[in-house]
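1. heads up, no residue letters with this:
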């Protein structure tokens, strides 16, 4: 398993502490102020990175879907188009988001939903690309992202091994900085469907860092993934789970995200290595009870 440099002082891979991502996604509810507040909270908690989604609405979804009625308690418009448009940021707003993150010292990156969005993200120096589970079979998008030569984190929800194989092959034709995430695309995910055992299987098959993107309730499962070698932990992040919006209810609030950061580091430190030897902290008792 190789090690991938993410920033000047942070890498993902073997013998590196888990890289914790607060997936803000659309939980800013279309408000720049909300986005900046969430970034500040995430940074104060000790999260490594925040992540957003960037879309050209007209190219990311079918016209039929965009024109369809979308009236629910969590919608921000009468049609799906109006709902999605309300949650998108302009280039100028994205620039402000990225500059604010850099000043704080927290990594900010995005998931592009289409090739136009990759072009946009390149103009603002997006440092990492996330490929969502939804886009594992979108070969034009994957190729476009791969050719940026920047680190790629790809979720594997709702994907077969054959589909993952094809995506990985295409990425590696252009880019060797790949991290895969075990993910189950059910919201929320039942414990029986999490399948953490896939983590070592993916690592053995693809020889790259493997992480976990979780949509289950609670905190125990995502931190348990660290014991199986997960190098990345990604969870949706919100300031308040009761807010209006499609993702808030299945997201983690600040107190929970801080717990994930602390538990993940504690578990990582406790893993140690595979060498069994007498430790320095044991020498005193060894001498006391064995006499040598």
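-> Arrived safely. Owing to the predicted nature of the structure, the values given are computational and were not obtained by experimental measurement. Numbering: from 1, shown residues only.

2. only C-alpha atoms for contact and neighbour calcs from this point on.
-> Fine.

3. quick one, strands of the stretch 1-150 of the chain?
-> In the stretch 1-150 of the chain, strands defined by DSSP state E, counting those that start in this stretch lie at 4-7, 10-12, 19-25, 49-54, 107-112, 129-131, listed in chain order.

4. Now the fifth one: buried residues?
-> Of the residues in strand 107-112, those scored as buried under the neighbour-count criterion (16 or more other Cα atoms under 10 Å) are 107, 108, 109, 110, 111, 112.

5. That one packs against which elements?
-> The elements that strand 107-112 packs onto, with contact taken as 3 or more Cα pairs under 8 Å, 6 or more residues apart in numbering; DSSP states H and E, are strand 49-54, helix 91-104, helix 115-123, strand 129-131.

6. Take those and lay them out in a markdown table including distance to residue 207 and mean neighbour count.
-> Putting the helices and strands packed on strand 107-112 into a markdown table (distance: least, Cα to Cα, whole Å; neighbours: other Cα atoms under 10 Å) gives the following:
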| stretch | distance to residue 207 | mean neighbour count |
| --- | --- | --- |
| strand 49-54 | 24 | 22 |
| helix 91-104 | 31 | 15 |
| helix 115-123 | 26 | 17 |
| strand 129-131 | 18 | 23 |
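
7. Included below, for side-by-side comparison, is a second structure:
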């Protein structure tokens, strides 16, 4: 059996408890007192960990992405940059929340959304660092993360099986064994028929030495129970104080009462030895009395492709190759003049980096400009 350790918490071996993460993300709405309230609730209902999302906006986004108008119902500013800045805690505020969590006796962690944020979080003595789905194809960030001593949890939303294989290869090339993968569908909320929970067992078979978990965004809480019965050893769900609050993640989040019911069910399964081995699909269907949502959520998985329901999120939050400096026509593309960011409009996706390196450009390019296939000589 694969095993994975976060602090003194062992995950994946027989008899280990499921590690449950309350993803606070940006449901705090930029208010540190509300963030503390969410931490309080997560601790009270029995979560093992609270998790936030750390970004350096200029490192994560191009200027055009930050400058685009953003005035919808969920906006906290006139531009996307103003909106994101309103929701972003400083590293000093993170340290306040870390101490608050530690004093309560609950793990505190965060997703590193760019290389600057990875360095910031690395300095905080966290129990682990998360790499979100938006960076699962950001091999530069993954290579850097693979070299640090902290455990990593990596979500796999919006990715193909080929990309997931590359993630594992990057970890193994750095001799990193203390990492876990989360099956994830990047659709908010995720419809039951898009959950494809059988991907959990597919990943377990393909990577038998890696702990596999589940990051869910569905509105039906017991689908996450089914993920655990299928063998997920880590469960991550967003938590909210009120689903009607302003913000795009609240609808796919669980209230404290919903989250508590999920945790009680998971602990019941543990106590009754239902998690010693992954359960069959028929057991799960019977266990939930033939519930149609559960049946749909299992899926018919033969691989992992980017789903239609993930395309909007991939377009909005997927990382692209962009110029890090002005590039003259004919100049060779290298790691010194390319970086990876969310761009507007999108460019070549992050996993195409190695396909670009060493090739000359067809034209002059400005700084912070997304690379397109037609910008690169003999690009295939």
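-> Ah, there it is. Computed from a predicted model, the values in this text were never measured in an experiment.

8. would you list the helices and strands packed on strand 107-112 of structure 1 in a markdown table and tack on distance to residue 190 of structure 1?
-> What follows is these, written out as a markdown table (distance: least, Cα to Cα, whole Å):
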| stretch | distance to residue 190 of structure 1 |
| --- | --- |
| strand 49-54 | 24 |
| helix 91-104 | 34 |
| helix 115-123 | 33 |
| strand 129-131 | 23 |
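
9. and residue 131 of structure 1, what does it touch?
-> Taking Cα atoms under 8 Å, 6 or more residues apart in numbering as the definition of contact, the neighbours of residue 131 of structure 1 are 111, 112, 142, 152, 153, 154, 155.

10. need these in a markdown table with distance to residue 48 of structure 1, can you?
-> Formatted as a markdown table, the contacts of residue 131 of structure 1 follow (distance: Cα to Cα, whole Å):
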| residue | distance to residue 48 of structure 1 |
| --- | --- |
| 111 | 16 |
| 112 | 20 |
| 142 | 24 |
| 152 | 16 |
| 153 | 14 |
| 154 | 17 |
| 155 | 18 |
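
11. out of the residues you listed, who's nearest residue 53 of structure 1?
-> Distances from residue 53 of structure 1 to the contacts of residue 131 of structure 1, taken as Cα to Cα, are shortest for residue 111 (4.7 Å).

12. The closest one and residue 138 of structure 1: what is the separation?
-> Residue 111 of structure 1 sits 13 Å away from residue 138 of structure 1, going by Cα to Cα, to the nearest Å.

13. Over to residue 272 of structure 1?
-> Taken as Cα to Cα, the span from residue 272 of structure 1 to residue 138 of structure 1 is 39 Å.

14. Same drill for these two, tell me which one is more crowded.
-> Remark: of residue 272 of structure 1 and residue 138, residue 138 carries more neighbours, 14 against 10, as counted by other Cα atoms under 10 Å.

15. of the buried residues of strand 107-112 of structure 1, closest to residue 34 of structure 1?
-> Compare each of the buried residues of strand 107-112 of structure 1 with residue 34 of structure 1 using Cα to Cα and the shortest gap goes to residue 108, at 15.2 Å.

16. Turn the strands of the stretch 1-150 of structure 1 into CSV, columns for distance to residue 40 of structure 1.
-> Compiled in CSV, the strands of the stretch 1-150 of structure 1 are given as follows (distance: least, Cα to Cα, whole Å):
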stretch, distance to residue 40 of structure 1
strand 4-7, 19
strand 10-12, 19
strand 19-25, 11
strand 49-54, 10
strand 107-112, 12
strand 129-131, 21
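
17. Let me know which of the ones you listed is the nearest to residue 262 of structure 1.
-> Counting by Cα to Cα, residue 262 of structure 1 lies closest to strand 19-25 out of the strands of the stretch 1-150 of structure 1; the figure is 10.4 Å.

18. what's in contact with that closest one?
-> Contacting residues not belonging to strand 19-25 of structure 1 are listed as 12, 35, 38, 42, 47-53, 231-238, 257, 261 [Cα under 8 Å, 6+ apart].

19. Quick one: neighbours of residue 354 of structure 2, just the number.
-> When neighbours are counted by other Cα under 10 Å, residue 354 of structure 2 registers 13.

20. can you pull the contacts of the counterpart of residue 104 of structure 1 in structure 2?
-> Residue 104 of structure 1 maps onto residue 104 in structure 2, with residues paired by TM-score structural alignment. Listed by Cα under 8 Å, 6+ apart, the contact set of residue 104 of structure 2 reads 40, 43.

21. quick one on the thing from earlier: relative to residue 78 of structure 1, which of the helices and strands packed on strand 107-112 of structure 1 is closest?
-> Closest approach to residue 78 of structure 1 among those (Cα to Cα): strand 49-54, 21.3 Å.

22. Tell me the one of the contacts of residue 131 of structure 1 nearest residue 215 of structure 1?
-> Checking the contacts of residue 131 of structure 1 one by one against residue 215 of structure 1 (Cα to Cα), the nearest turns out to be residue 155, at 12.1 Å.

23. Tell me which residues touch the closest one, please.
-> Contacts of residue 155 of structure 1 were listed using Cα under 8 Å, 6+ apart, and they are 130, 131, 132, 133, 136, 180, 181, 182, 183, 213.

24. Please render those residues as TSV that adds distance to residue 203 of structure 1 to the earlier fields.
-> Compiled in TSV, those are given as follows (distance: Cα to Cα, whole Å):
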residue	distance to residue 203 of structure 1
130	18
131	18
132	19
133	18
136	18
180	9
181	10
182	10
183	14
213	15
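
25. now, the most widely separated pair of these?
-> Taking Cα to Cα as the measure, those span a maximum distance of 14.6 Å, between 136 and 213.

26. Translate residue 250 of structure 2 into the numbering of structure 1.
-> Under the alignment (TM-score structural alignment), residue 250 of structure 2 pairs with residue 248 in structure 1.

27. right, and that match touches residue 188 too?
-> No: in this structure, residue 248 of structure 1 sits apart from residue 188 without contact. The criterion is Cα atoms under 8 Å, and the distance is 11.5 Å.

28. Have a look at those two and say which one is more surrounded.
-> Counted by other Cα under 10 Å, residue 248 of structure 1 and residue 188 do not tie: residue 248 has more neighbours, with 23 against 14.

29. separation between that one and residue 35 of structure 1?
-> Residue 248 of structure 1 sits 14 Å away from residue 35 of structure 1 when distances are taken as Cα to Cα.

30. which residues do the two both contact?
-> Between them, residue 248 of structure 1 and residue 35 have residue 27 as joint contacts when contacts are counted by Cα under 8 Å, 6+ apart.

31. quick one, helices of the stretch 101-250 of structure 2?
-> Residue ranges of the helices in the stretch 101-250 of structure 2, as given by DSSP state H, counting those that start in this stretch, are 115-122, 139-146, 161-173, 199-206, 222-229.

32. Sweet, I'm off.
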